[in-house]
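# got a structure for you, letters missing:
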């Protein structure tokens, strides 16, 4: 009997692709074949199709298909988030053609879309394929996303102008307005408009899968299931399918054991503070110097993943290849050689966090990192930088404590 196929359509970037790959590995255990459809990012020169070459699977039941690149008008002054929505819509004809050809050869059971790709729901509807969303962050963030259109009609100010006011969302602790999703802080911005539209479309899905587990976020999950986040509207069924973690670690570690693991082997139990800020997080050179001064002055052991970007707040810009000698204070590496270890750009994080020598994690609070730290039982120091990381910080401090 021929296997039914499930199509996965991940968002752009490693943090959105990695959970999709982990989901694919779970789905094949239930007897499905899985096709992961990837897209290039025209406004990011040199980008590959969702970095699918960095995350792959040896399982023959999982295949990658790169949609043909599309030619789109990309205004230079348009925000990257809005450009991404344009790109998603621009790829719909190519997605339709691919699904049509695929359905001629095999039965497509469903398509699972990244939650930013709600514009592709219309393609699934045209072909009468059930369309589900994968929320690659948690239930609390999903509650905020779904409730944003309600807040849009009840709050007239921009969140950025609300000072110490708290925003109230069903199932979520009160959120300081400044900790709302970065792209919706300014009501007058194009990104705010795009997000409201995107989040309004989420209720059109046949169901929403969340990269969480119910015991972690019971209040948010209950509010979602009860429909309290979308009063007066249909709430799709929600499914907690997490934690979906790892992915890129597995691929890169297959190339050899990272040197930092040998260093961690030699450190006392719970003695090392680990600093890492995700696949897009970075600091300006002057901030990196300040962090270095703080670490050296603390006297504590540290493992620090250094990433730099000239404009640290613009996560759409590529990060620089770190030149540690120029970024760090003169003599820092020599003075701290017995105290800590500095590595460039990437560490095998799931393995690092599960080392007994790790005593704490200074994190940007990205959801993948948050889940990895929780599962490893490592205390976190929260330093949110962008996206929904402020919300995650609120959940960690005010709810999970």
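Structure received. Fair warning: this is a prediction, and the values are worked out from it, not measured in the lab.
# contacts and neighbour counts: CA atoms only from here.
Fine.
# for residue 366, see how far away residue 81 is.
18 Å (Cα to Cα, to the nearest Å).
# between those two, which one's more packed in?
Neighbour totals were compared for residue 81 and residue 366, and residue 366 leads with 27 against 17 (other Cα atoms under 10 Å).
# identify the residues contacting the residue nearest to residue 178 when sequence neighbours are not counted.
Closest residue in space to residue 178, ignoring its immediate chain neighbours: residue 160 at 5.9 Å, by Cα to Cα, 6 or more residues apart in numbering. Contact partners of residue 160, counting by Cα atoms under 8 Å, 6 or more residues apart in numbering, are 177, 178, 185, 186.
# between these, which is nearest residue 168?
Of all the contacts of residue 160, residue 177 has the smallest distance to residue 168: 9.5 Å, by Cα to Cα.
# verify the stated contact: that closest one with residue 162.
Yes: using Cα atoms under 8 Å, residue 177 and residue 162 qualify as a contacting pair, with a distance of 6.2 Å.
# identify the contacts common to those two.
Common neighbours of residue 177 and residue 162 are not found (criterion: Cα under 8 Å, 6+ apart).
# neighbour count winner among the two?
Neighbours of residue 177 and residue 162, each counted by other Cα under 10 Å, are more numerous for residue 177; the result is 21 against 14.
# what sits against that one?
159, 160, 162, 163, 164, 165, 166, 167, 185.
# the structure to be compared is supplied as follows:
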């Protein structure tokens, strides 16, 4: 059987890259006709991507990785750099794919180019796929309802001539075909209501419409209402193939030095705690707060009386962009005596191996920024979530989890950080609000617990032979292979 070459172009963002590699593995393991090549964009200052690719290359022989030329981030436009970088990488992608096509032409046994799979941010590469006369598919690393929102906002702007930035600070409620409940404008993603970022969001949605299909990191049972909303033929076919999670922690335990040792210390502490007794606070790879908000969190935790494991990260220096780092001494930012008073029930850590922690039997609740990967992980491990979104589409994800799906509780659903900045646009969440949210999380009613447990079981069944995501990925593979006929 002739092999089909599928070229993946992931975004150079570690959270996107990890899930894109996982979905590629899933497809390659599913059908031996698929030959998969990744073209890796690199930012010179980001060693995380290099470390991750090295670890995957050593462990997985089903995927070939080709590095594209490294680029320096633009200090004047750090937030938009990813998008300008993707545009400038088009000639390099074309060059590498030309080599693949030449190899295929020169050898009858070589796989034939069947299409591109592009990260949701890499839509400029559709132009390159078109030059080779092959279709493009998008891998959408967020949920189906958020994909529906992007199409809704784009149609609202382009067809009804409504300016979505006017929803900023509005009490309006929007009726979307991908949601059963009206969406409050106050939880719209930051990019929708920001004049600088709205054109980027609109441009992505317009290009999604040009693709042959969109893989979404979700499963039909979780977002059935949203998935069904795409059946009207107004968009390309949507394939819910998730949950795509990186459950193999060996892939990233060595991405930074001492991480494995750090987890041993955390695991030892968790092993000593009663089952489902610990609330875990973690806010993603970019989640951090100013000193005043940190003190409110500490007071809220202490007042709740709950056992806790808190991943506390330090913001980049004032005026600098970049990822948070660990504190050398967290005592300097915590209330005086906090660590001593809570030593019996709590542990403050820096970087957190989130998958390993959520999988531990002593974890009973998860205070999260509601990044989509974190949402899927909380469901997979049957750990209820308390929503404290920060940026991007996290406010929307929080609304979906709490209101639409009834699978979580609220800390502050409309809390919002400035786009690509560490300062908050919202007033600090008070210790009292945090305490209330944590108590509500750790004393979750039986109906919500049962609902989450059922969804957790469905998330696992979806990926098994006969499951919904297994069936959808089979249809997608067939479509890719048919492209070569």
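Right, received. Where do you want to start? Model, not experiment: these values are computed from the prediction.
# mind listing what's buried in the helix or strand harbouring residue 340 of the second structure?
Using DSSP states H and E, residue 340 of the second structure sits in helix 338-341. The neighbour-count check on helix 338-341 of the second structure (16 or more other Cα atoms under 10 Å) flags residue 339 as buried.
# so that helix matches what in the first structure?
Helix 338-341 of the second structure corresponds to residues 332-335 in the first structure, going by TM-score structural alignment.
# that stretch vs the second structure, mean deviation?
After superposition onto the second structure, the average distance of stretch 332-335 of the first structure to its aligned residues comes to 2.3 Å, using mean Cα distance after the TM-score superposition for the first structure.
# so what touches that stretch?
Residues contacting stretch 332-335 of the first structure (Cα under 8 Å, 6+ apart): 292, 296, 342.
# restricted to helices, list the residues you listed.
Using DSSP state H, the members of the contacts of stretch 332-335 of the first structure that fall in helices are 292, 296.
# which of the contacts of residue 177 of the first structure also appear as contacts in the second structure?
Among the contacts of residue 177 of the first structure, the contacts conserved in the second structure (both residues aligned by TM-score structural alignment, their matches' Cα atoms under 8 Å) are 160, 162, 163, 164, 165, 166, 167.
# quick one: which of the residues you listed is most hemmed in?
When neighbours are taken as other Cα under 10 Å, the top entry among these is residue 167 (19 neighbours).
# what lines up with that residue in the second structure?
In the second structure, residue 167 of the first structure lands on residue 174 (TM-score structural alignment).
# ok, its match - contacts?
Taking Cα under 8 Å, 6+ apart as the test, what residue 174 of the second structure contacts is 182, 183, 184, 185.
# can you check residue 246 of the second structure too?
Applying Cα under 8 Å, 6+ apart, we find residue 246 of the second structure in contact with 18, 19, 22.
# and if you look at residue 173 of the first structure?
When contacts are counted by Cα under 8 Å, 6+ apart, residue 173 of the first structure touches 394, 395, 398, 399.
# and the first one, how many residues sit next to it?
Other residues near residue 394 of the first structure number 21, with proximity taken as other Cα under 10 Å.
# tell me the contacts of it?
Residues in contact with residue 394 of the first structure (Cα under 8 Å, 6+ apart) are 173, 175, 179.
# one more: the second one?
Taking Cα under 8 Å, 6+ apart, we find residue 395 of the first structure in contact with 140, 172, 173, 401.
# the first one contacts residue 218, doesn't it?
Read that as residue 140 of the first structure. No: look at residue 140 of the first structure against residue 218 with Cα under 8 Å: they stay out of range, at 9.5 Å.
# those two: which is more packed in?
Legend: neighbour count by other Cα under 10 Å for residue 140 of the first structure and residue 218, higher for residue 140 (25 against 15).
# corresponding residue for that one in the second structure?
Using TM-score structural alignment, the partner of residue 140 of the first structure in the second structure is residue 145.
# can you name the helix or strand that its match falls in?
helix 144-158.
# next structured bit after that helix?
Later in the chain than helix 144-158 of the second structure, the nearest helix or strand by DSSP H and E is strand 173-174.
# now residue 289 of the first structure: which helix or strand?
Here residue 289 of the first structure is assigned to helix 285-298, by DSSP H and E.
# now that helix, how far from the centre of its chain.
27 Å (Cα atoms, centre = their mean, to the nearest Å).
# for it, buried residues please.
285, 288, 289, 292, 295, 296.
# so the second one makes contact with residue 324?
No: under the criterion of Cα under 8 Å, residue 288 of the first structure lies out of contact with residue 324, with a separation of 9.9 Å.
# returning to what we had before: of all the kept ones among the contacts of residue 177 of the first structure, which comes closest to residue 260 of the first structure?
Nearest member of these to residue 260 of the first structure, counting by Cα to Cα, is residue 160, at 40.2 Å.
# how close does that closest one sit to residue 138 of the first structure?
Distance from residue 160 of the first structure to residue 138 of the first structure, by Cα to Cα: 23 Å.
# kindly report the same for residue 72 of the first structure.
To residue 138 of the first structure, residue 72 of the first structure is 32 Å away according to Cα to Cα.
# buried residues of stretch 90-106 of the second structure, list them for me.
Within stretch 90-106 of the second structure, judged by 16+ other Cα under 10 Å, the buried ones are 90, 93, 94, 97, 100, 101, 104.
# should've said stretch 148-163 of the second structure
Under the neighbour-count criterion of 16+ other Cα under 10 Å, stretch 148-163 of the second structure has 148, 149, 150, 151, 152, 153, 154, 155, 163 buried.
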